[in-house]
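J.: Provided below are the primary sequence and the corresponding predicted coordinates.
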Amino acid sequence: MTVLLHANPDVFPADPPRDPDDAAVIAEHDWAAFSQVTVMTNHWDRPGWTDETRAYYWLLTITDEAFVAHAQQCQRAVRDLGFDEIDQRRFHLTLGRIGLVEEVSTRSSGRWQKPWQPRPRPPSTSRRYL
């Protein structure tokens, strides 16, 4: 299924790949975009924020041992480039900012602040026939 994508100046890269279903085309497109980057900004820089600014973020914590081991291998490979090393207990994927603490009501935050717990699986309905 081909999804129609449009240029968006708020994302990087702004122009989508010519074929969003072809992994090689996507990799080539992303490599071309990153090869033109001359300056990177500080990941932690938040213009207008003070030391007291707090926000809620939606994060997925990654605890898969194979993933963590591979990520640590990658971190060691780029250690000399000045990237911050991530402690193995802190691997996560940031999905998005929910909002500044003062902008999010206490009532609504109670619904999503708790850690996610998987629902118990229903008993198996499969039957074995002899």
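T.: Noted; the coordinates are in hand. The shown structure was predicted, so the numbers you read here are calculated from the model rather than taken from an experiment.

J.: all contacts plus neighbour counts: C-alpha atoms, from now on.
T.: Will do.

J.: Now do the SS call for residue 98.
T.: strand (DSSP: H, G, I helix; E, B strand; the rest coil).

J.: pretty sure it is touching residue 57, no?
T.: Yes: using Cα atoms under 8 Å, residue 98 is in contact with residue 57, at 5.3 Å.

J.: tell me, what's touching those two both at once?
T.: Residues touching both residue 98 and residue 57 by Cα atoms under 8 Å, 6 or more residues apart in numbering: none at all.

J.: So residue 67: helix, strand or coil?
T.: Criterion first, three-state DSSP; result for residue 67: helix.

J.: Tell me how many other residues crowd it.
T.: 13 (other Cα atoms under 10 Å).

J.: Look up how far residue 76 lies from it.
T.: 14 Å (Cα to Cα, to the nearest Å).

J.: cool, and residue 70?
T.: Residue 70 is 10 Å from residue 76, by Cα to Cα.

J.: Comparison target, given below:
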Amino acid sequence: MIGLYLVSGVIGALFQLCFAALFPDQFAGPMVGASAGVFGFMGVLARLFPHREVYLLLFFVLPLRLKLHWIFWGSMAIALLSILVAIRTETGGQVAHAAHLGGLLYGAFYVAALVRKGGLMRFLPGLPRIRFV
């Protein structure tokens, strides 16, 4: 688990560095935080349990019941739109949106690679069979 968290963070940082190389005015700056690792876990959970429902507090007040796959796609859309806005308006802000996207994608691809190799079932034998097409 700690490996997934750390590698998601590193992959997220690499995504942010790639965008900083392409658009130095928008994405340059220090990176501090753990959000890419958290987004990596979110990608893993969304791929393993896409129809599991969880509760989110919208604005810390309104409870929303959403399936994990909607949270995954919503997070992906927010990260992509934030990157596009930063590029378009030439204001990068202080949030590493590309790192969030990198962590999320790594988590999703991590599960896909394990399932394709059959390795996931060795570690989680009680998990129902998952088939990605």
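T.: Nice, I can see it. This one's a predicted model, so the numbers in the text were calculated from it and none came from an experiment.

J.: now what about the TM-score between them?
T.: Remark: TM-score between the superposed chains equals 0.22 [TM-score structural alignment, normalised by the length of the first structure]; 51 aligned residues with a Cα RMSD of 5.0 Å.

J.: which element is the spatially most central residue of the second structure on?
T.: Nearest to the mean C-alpha position of the second structure, by Cα atoms, centre = their mean, lies residue 104 at 1.6 Å. If you go by DSSP states H and E, residue 104 of the second structure is part of helix 97-117.

J.: again, but for residue 29 of the first structure
T.: helix 23-35.

J.: could you point out which element follows that helix?
T.: strand 55-61.

J.: what packs against that next one?
T.: The contact analysis (3 or more Cα pairs under 8 Å, 6 or more residues apart in numbering; DSSP states H and E) places strand 55-61 of the first structure against strand 92-100.

J.: could you check the angle strand 55-61 makes with the strand it packs on?
T.: 160 degrees (axes from the mean of the first three to the mean of the last three Cα atoms, to 10 degrees).

J.: tell me which strands and helices strand 92-100 of the first structure is in contact with?
T.: strand 55-61.

J.: List the buried residues for the strand it packs on?
T.: residue 56 (16 or more other Cα atoms under 10 Å).

J.: So which residues of the second structure form strands?
T.: 53-58, 62-67 (DSSP state E).

J.: distance between the first one and the chain's centre?
T.: Okay, so that is strand 53-58 of the second structure. Distance of strand 53-58 of the second structure from its chain centroid, counting by Cα atoms, centre = their mean, to the nearest Å, is 17 Å.

J.: And it, what does it pack against?
T.: strand 62-67.

J.: Any idea how far the strand it packs on is from the middle of the chain?
T.: The answer for strand 62-67 of the second structure is 19 Å, by Cα atoms, centre = their mean.

J.: if we can go back for a sec, pipe the strands of the second structure into CSV and attach distance to residue 45 of the second structure and mean neighbour count per row.
T.: Output for the strands of the second structure, formatted as CSV (distance: least, Cα to Cα, whole Å; neighbours: other Cα atoms under 10 Å):
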stretch, distance to residue 45 of the second structure, mean neighbour count
strand 53-58, 11, 12
strand 62-67, 11, 13
